[in-house]
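Colleague: pasted the sequence and its predicted model underneath.
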Amino acid sequence: MADPIFSPAVPEFITVDGLRIRFIRTDGEGTPILLTAPWPQSIYAFHGIWSEITPLGPVIALDLPGFGRSEGRPDLMSPQAMGDFLVRFARALSLQRVHAVGPDVGTSALLFAAHSAPDLFESITIGSGGARMDLVGAGLRGVIEAAPGSFGEEDGGPQVVATITRNARHLPPKEAMEDFRASSAGRRWIEAAEYVRAYPRGLARLGELLPSIEAPVLVISGRDDPIVPPSNGDYLAEFLPAAVNVIVAAGHYVWEDAPEEYAALIRDWVQGGHRDPGRFPAKRKV
């Protein structure tokens, strides 16, 4: 039966690198759009933009390993390892070239993937993800620097529901909230946090690679994001060869807070804006 969020499509699983990975895909013409879900949400985070994105071409959205409802493994919980996995996932689905969209944890993973497999990416849209350690917000830094086992609740599901309810400007539909809860149930939130706890080394290495990443990059930042301030996007736009940072009137969950503008930016980018990032209008809602 089709899911009400994604109708008529339905989430499915594929085994990649020995892990069951949840994803959803639609048919269409043109260059596929590959979306990676943000943390601590899941592919259901795209409920507000799904109907706007799917007419642009074939869409594939996935929960990265250890996030959402996908199986994880400790050796993948770092930006560079996750970037390598994304390349393997694309190959498993026979994707030759994609427009990639990866908010939050997808930011660092996609940039590493673009460095290792530049021919895979027609363009990249990222944002709301840590780019440099001295630019992340205090809350995220607290998770990164906490002693092992000293962060998170025994059951992460209710913790995540409370966090999203408190911080998203528009409450997601109940189907999405239930999926977010299940995605972080038990110790899954704590296990997923190992990804950001790998930032000190991973982001330092990423900083060295930024000037060599040639894919056109759109960064979408929330003006009022306390977790990943827009200075992270400014930093990426400064050091990536072909990038622009667009700051939207939103908090951390830009795709939830301003879905119409988020989808419109993706549409304008993949339909031609990526070919000349210097001329792409860096709209700022202040």
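Modeller: Received, thanks.
Colleague: contacts, neighbours, all on C-alpha from now
Modeller: Noted.
Colleague: just give the number of residues close to Glu238.
Modeller: For Glu238, the neighbour count with other CA atoms under 10 Å is 14.
Colleague: what are the contacting residues of the host helix or strand of it?
Modeller: Using DSSP states H and E, Glu238 sits within helix 231-239. Residues outside helix 231-239 that contact it (CA atoms under 8 Å, 6 or more residues apart in numbering) are 127, 129-132, 135-136, 210-211, 219-221, 243-245.
Colleague: hey, where'd the strands end up in the chain?
Modeller: Using DSSP state E, the strands of the chain run over residues 12-16, 19-25, 33-36, 59-62, 98-103, 121-127, 217-222, 243-248.
Colleague: could I get these as a markdown table with mean neighbour count and distance to Arg205?
Modeller: Formatted as a markdown table, those follow (neighbours: other CA atoms under 10 Å; distance: least, CA to CA, whole Å):
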| stretch | mean neighbour count | distance to Arg205 |
| --- | --- | --- |
| strand 12-16 | 14 | 26 |
| strand 19-25 | 19 | 26 |
| strand 33-36 | 26 | 21 |
| strand 59-62 | 24 | 25 |
| strand 98-103 | 25 | 19 |
| strand 121-127 | 25 | 18 |
| strand 217-222 | 28 | 18 |
| strand 243-248 | 25 | 19 |
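Colleague: of all those strands, which one comes closest to Glu52?
Modeller: strand 59-62 (11.1 Å; CA to CA).
Colleague: and the comparison structure, right after this:
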Amino acid sequence: MSVFGTRHHILTVDGLDVFYREAGDPSRPTLVLLHGFPSSSHMYRGLIADLADEFHLIAPDHIGFGRSAAPDVGEFTYSFERLTEVTLALLDKLGLERFALYLHDYGAPIGLRIASRDPQRVTALITQSGNAYVEGFTPFWDVLFAHAEDRATHEPAVRELLTAAATKWQYEHGVPADRLDRIAPETWTLDQAGLDRPGNKEIQLQLFWDYQFNLAGYPAFQEYFRTHRPPTLVAWGRGDEIFGPAGAEAFARDLPDARIHLLDAGHFALETHGEEIAALVRDFLRSVR
């Protein structure tokens, strides 16, 4: 089989089945792609195909997402710390000693935990709506932070974020009218199918609640930026109403050499600007070998 084609694997990690996509020659520089809510490694399918001729790509599904295991909330601790542990165990089991990280949404607090704790292992960072600054939070988060303080009172409002309408909105908001036809409908329908599995909404509610603890890690992430100066590419949707463009621009505070590109896109910028982002990533990774 050609190394350029995407391969699909399941590896048992800490007793859990972790699904991941792989493409490219393992002897080439590795890029680990960490997805966000409510998606899976599926969000990287186009980028993987675009870059597999030159790079080695690994894209796992987090526990509770995609094709990875999704144990009940009573059987697994759904926290970003625990998801980090599983991700790191996967990378160790795959024997990946050095790699760049692509961070989107939930992938940011997971990947930045890894990078800040073992800086020598990470060759570069790419962030697409992968937040690390309070400036990135928009009014979208008001109900989530209220839920963090009082789960019972605000759970009905937060559950609205798990509906089909909300999932579709995540893909379409902030996208120019002339690019809406680039968004494949299976994106939000696939994500919603995952959310609609028995017990999955409870998983997502737990992660919504746990997100508050990621903010406590921001000072350590920012200290990592200042101390280790990882080469960083920011490719962010200017129209993102979940993590706003101020979150992208904030990286320049601690990483003055960061390449920051605000695209005329929304939260899932790869769906509408995949070719542009692939070109930015290719050029960037070539410069940091």
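Modeller: In hand now; what should we look at? Just so it is clear, the model here is predicted, and its values are computed rather than measured.
Colleague: follow-up on the earlier one: nearest to Leu64 of structure 1 among the contacts of helix 231-239 of structure 1?
Modeller: Distances from Leu64 of structure 1 to these, taken by CA to CA, are shortest for Gly129, at 14.5 Å.
Colleague: now the closest one: how far from Leu140 of structure 1?
Modeller: Distance, Gly129 of structure 1 to Leu140 of structure 1, by CA to CA, to the nearest Å: 10 Å.
Colleague: which ones are touching Pro200 of structure 1?
Modeller: Met133 are the contacts of Pro200 of structure 1 under CA under 8 Å, 6+ apart.
Colleague: what does it correspond to in structure 2?
Modeller: Aligned against structure 2 by TM-score structural alignment, Pro200 of structure 1 finds its counterpart in Gln212.
Colleague: ok, now Val244 of structure 1?
Modeller: By TM-score structural alignment, Val244 of structure 1 lines up with Arg259.
Colleague: got a list of what its match touches?
Modeller: Thr232, Leu233, Val234.
Colleague: isn't the last one right next to Asn131, touching?
Modeller: No: Val234 of structure 2 sits out of contact with Asn131 when judged by CA atoms under 8 Å, with a separation of 10.3 Å.
Colleague: the helices in structure 2, which residues?
Modeller: Under the criterion DSSP state H, structure 2 contains helices at 45-51, 80-93, 107-117, 142-149, 151-159, 164-172, 186-195, 200-210, 218-228, 245-249, 251-254, 269-287.
Colleague: how far apart are the third one and its match in structure 1?
Modeller: On superposition with structure 1, the average gap between helix 107-117 of structure 2 and its aligned counterparts reaches 1.2 Å (mean CA distance after the TM-score superposition for structure 1).
Colleague: list the buried residues in that helix.
Modeller: For helix 107-117 of structure 2, the neighbour count (16 or more other CA atoms under 10 Å) marks Gly107, Ala108, Pro109, Ile110, Gly111, Leu112, Arg113, Ile114, Ala115, Ser116 as buried.
Colleague: against structure 1, where does it fall?
Modeller: Counting by TM-score structural alignment, helix 107-117 of structure 2 corresponds to residues 106-116.
Colleague: and of the buried residues of helix 107-117 of structure 2, the nearest to Ser40 of structure 2?
Modeller: Gly107 (10.3 Å).
Colleague: what is the neighbour count of Glu71 of structure 1?
Modeller: 17.
Colleague: spit out the contact partners of the equivalent of it over in structure 2.
Modeller: Applying TM-score structural alignment, one finds that Glu71 of structure 1 aligns to Ala69 in structure 2. Taking CA under 8 Å, 6+ apart, we find Ala69 of structure 2 in contact with Leu16, Asp17, Val18, Ile63.
Colleague: mind listing what the closest residue to Ala37 of structure 1 other than its chain neighbours touches?
Modeller: Leaving aside its sequence neighbours, Ala37 of structure 1 sits nearest to Ile43 (CA to CA, 6 or more residues apart in numbering; 5.0 Å). Ile43 of structure 1 sits next to Phe23, Thr36, Ala37, Ala61, Leu62, Asp63, Gly68 when contact means CA under 8 Å, 6+ apart.
Colleague: nearest to Gly30 of structure 1, of those?
Modeller: Minimum distance to Gly30 of structure 1 across the contacts of Ile43 of structure 1 is 16.1 Å, recorded for Ala61 (CA to CA).
Colleague: what's the matching residue for that closest one over in structure 2?
Modeller: Counting by TM-score structural alignment, the partner of Ala61 of structure 1 is Ala59.
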